[in-house]
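# Structure for the following, please:
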Amino acid sequence: MTYQGVLKKMKTENAEEIQYYLDMNSDFLNMNQLLNKEFTISFVKYECLNCHLEKEIYRQGFCKSCFFDIPSAGDWIMRPELSTAHLDQEDRDLVYEKSVQLQPHIVYLANSSNVKVGVTRKTQVPTRWIDQGAHEAIEIVEVPNRYLAGITEVALKEHVADKTNWRKMLKNDVDDENLVEWRNKLEQYIPEEAKEYFINSNSETNLKFPVVKYPAKPKSLNLIKTPNYKGKLVGIKGQYLIFDDETVFNIRSNEGLVVSIEV
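Reported below is the predicted structural model:
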């Protein structure tokens, strides 16, 4: 069968083993059911996730003009400490910014390639951890807005990483860490404005990814340079598809590409 649609990050379900679903317009593909099966993925065209025009993708699934215009691509998305909705100050669209920024946010520790600090909306736990390929994670603080989460992350990343090494994560070259100990060690660095929101009574969450075989030397598939690729799926971790020949394909970084999948 052949499925065609514009790539968006896979939806996930945290079960005993994480379930992945790829939205292909009129069909949802349960990617777990494709494990140990060969399929072909082919590039068809571009389609901006915002304007839906056939324009080259610039970043985050958007064409260049949309990326610099729409509120969901503002700088505060990647740098939450730049959030200003709590001050009633607009960046691009104050109504949208209030709807996202003025809700509970979590500052967390996740272990994917190493222990790192991150920020997400409370409603995105544990989805955010799954998307990052973390096999364990823990909340540090729960704050009422994105700004407080952002300044907490900025303070903590002076003492812990804030990036994931994607190759190390995909090779599963990771150690188990005591995240409760990490949380308690980092408490002293939380900014004064966020100290009252520290969480001191939780335990870490463990996540299991559907992987049959991890790659020893993962090599990334560029679907623009290689518009047709056929391979046997042997794992899914984070937002990556892992193939038997050690090729890996990041769905998230290829949002906005229309592809066909032949199973």
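# hey, let's count contacts and neighbours off CA atoms from now on
OK.
# residue contacts, Ala155?
Tyr189, Ile190, Pro191 (C-alpha atoms under 8 Å, 6 or more residues apart in numbering).
# OK, contacts around Asn184?
Residues near Asn184 by C-alpha under 8 Å, 6+ apart: Asn200.
# That one - that's part of a helix, no?
Yes - counting by DSSP: H, G, I helix; E, B strand; the rest coil, Asn184 is part of a helix.
# For it, give its distance to Glu139.
11 Å (C-alpha to C-alpha, to the nearest Å).
# Kindly report the same for Leu170.
Leu170 sits 23 Å away from Glu139, going by C-alpha to C-alpha.
# quick one more, to check against the first:
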Amino acid sequence: MTYQGVLTKMETEFTSPIQYYLVFENDFINMNQLLNKTITIQFVKYQCLNCGLDKPIFRQGYDRQCFYDVAQAGDWIMRPELSTAHLDIADRDLEYEKKVQLQPHIVYLANSSNVKVGVTRKSQVPTRWIDQGAHEAIEIVEVPNRYLAGVTEVALKDYVADKTNWRSMLKNDIKDENLVEWRERLKSYIPEEAKDYFIESNTETNLEFPVFKYPEKPKSLNIVKQHAYTGKLVGIKGQYLIFEDETVFNVRANEGLVVQITIH
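Take a look at the predicted model:
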């Protein structure tokens, strides 16, 4: 059976283990059902997620021009502290920015390769943690806009990591941490304007990923360069497909590529 479509990040369902879905325009694939099956991924062409043209993808599924034009790729996406919608100041599209920035945001701790601090919209919990491959996470602050979440994250980055080591995450090279203790330890470093939003009592969320075999030395698949790859799918974690030969494919990093997927 063969499917074809433009890659976007896999949709997920918070179950135990997590369910993954690859959604194309006219089809979707429950990726969990492909575990222990051999599949071929073949690069067909580019398709920018904004303009739809066959132009090389620059970042986040957009070609270079669209990346610097669309509201969905503004600097405030990656750096929430740069948000300005709460001041009625536009970056690229004030209406869009108000819709996204002026809603409840969570500052959280997640443990995927190590404990890290991050920011997400409240509506994206626990999706964000799943996408990062975190096996445990906890909310520490809930604020009314993205800017406050951003400045809180910046303040806490001096005391806790803000990046995930993708290799360690995929190797499952992790240790359990007491995130409630971490939350209490970091409380005093929360900036004054966000102190009232600290979450006093909650418990950590645990996540289970559908992985039969973790790679010892994960090697990343460049499907554009290789054009086609065939392997046995043995796990899914974060937004990565894990294959028996220790090849891993980051679906999210390949958004905007049209691929053909054949199930053998």
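# For the first structure, which segments count as helices?
Ranges of helices within the first structure are 64-67, 75-78, 94-101, 127-131, 146-156, 166-170, 179-186, based on DSSP state H.
# what's the mean distance for the last one versus the second structure?
In this case it means helix 179-186 of the first structure. Here the mean offset of helix 179-186 of the first structure against the second structure after fitting is 0.2 Å, by mean C-alpha distance after the TM-score superposition for the first structure.
# and what of the fourth one?
In the superposition with the second structure, the aligned residues lie an average of 0.1 Å away from helix 127-131 of the first structure, counting by mean C-alpha distance after the TM-score superposition for the first structure.
# Endpoint to endpoint, stretch 80-88 of the second structure covers what distance?
Stretch 80-88 of the second structure has an end-to-end distance of 15 Å (C-alpha to C-alpha).
# Please identify the buried residues of it?
Using 16 or more other C-alpha atoms under 10 Å as the test for burial, stretch 80-88 of the second structure gives Pro80, Glu81, Leu82, Ser83, Thr84, Ala85, His86.
# now swap in stretch 156-166 of the second structure and tell me
Buried residues in stretch 156-166 of the second structure, defined by neighbour count with 16+ other C-alpha under 10 Å: Leu156, Lys157, Val160, Asp162, Thr164, Trp166.
# same thing with stretch 121-133 of the first structure?
Buried, per 16+ other C-alpha under 10 Å, within stretch 121-133 of the first structure: Arg121, Lys122, Val125, Pro126, Thr127, Arg128, Trp129, Ile130, Asp131, Gln132, Gly133.
# With respect to Val258 of the second structure, which of the buried residues of stretch 80-88 of the second structure is nearest?
Among these, Pro80 lies closest to Val258 of the second structure (C-alpha to C-alpha), at 30.1 Å.
# The closest residue to the closest one other than its chain neighbours - how many residues pack around it?
In this structure, Pro80 of the second structure finds its nearest non-sequential neighbour in Gly150, 4.3 Å apart by C-alpha to C-alpha, 6 or more residues apart in numbering. Residues within reach of Gly150 of the second structure, counting by other C-alpha atoms under 10 Å, total 25.
# The buried residues of stretch 80-88 of the second structure into TSV, with extra columns for distance to Thr203 of the second structure?
Formatted as TSV, the buried residues of stretch 80-88 of the second structure follow (distance: C-alpha to C-alpha, whole Å):
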residue	distance to Thr203 of the second structure
Pro80	25
Glu81	27
Leu82	30
Ser83	29
Thr84	32
Ala85	32
His86	30
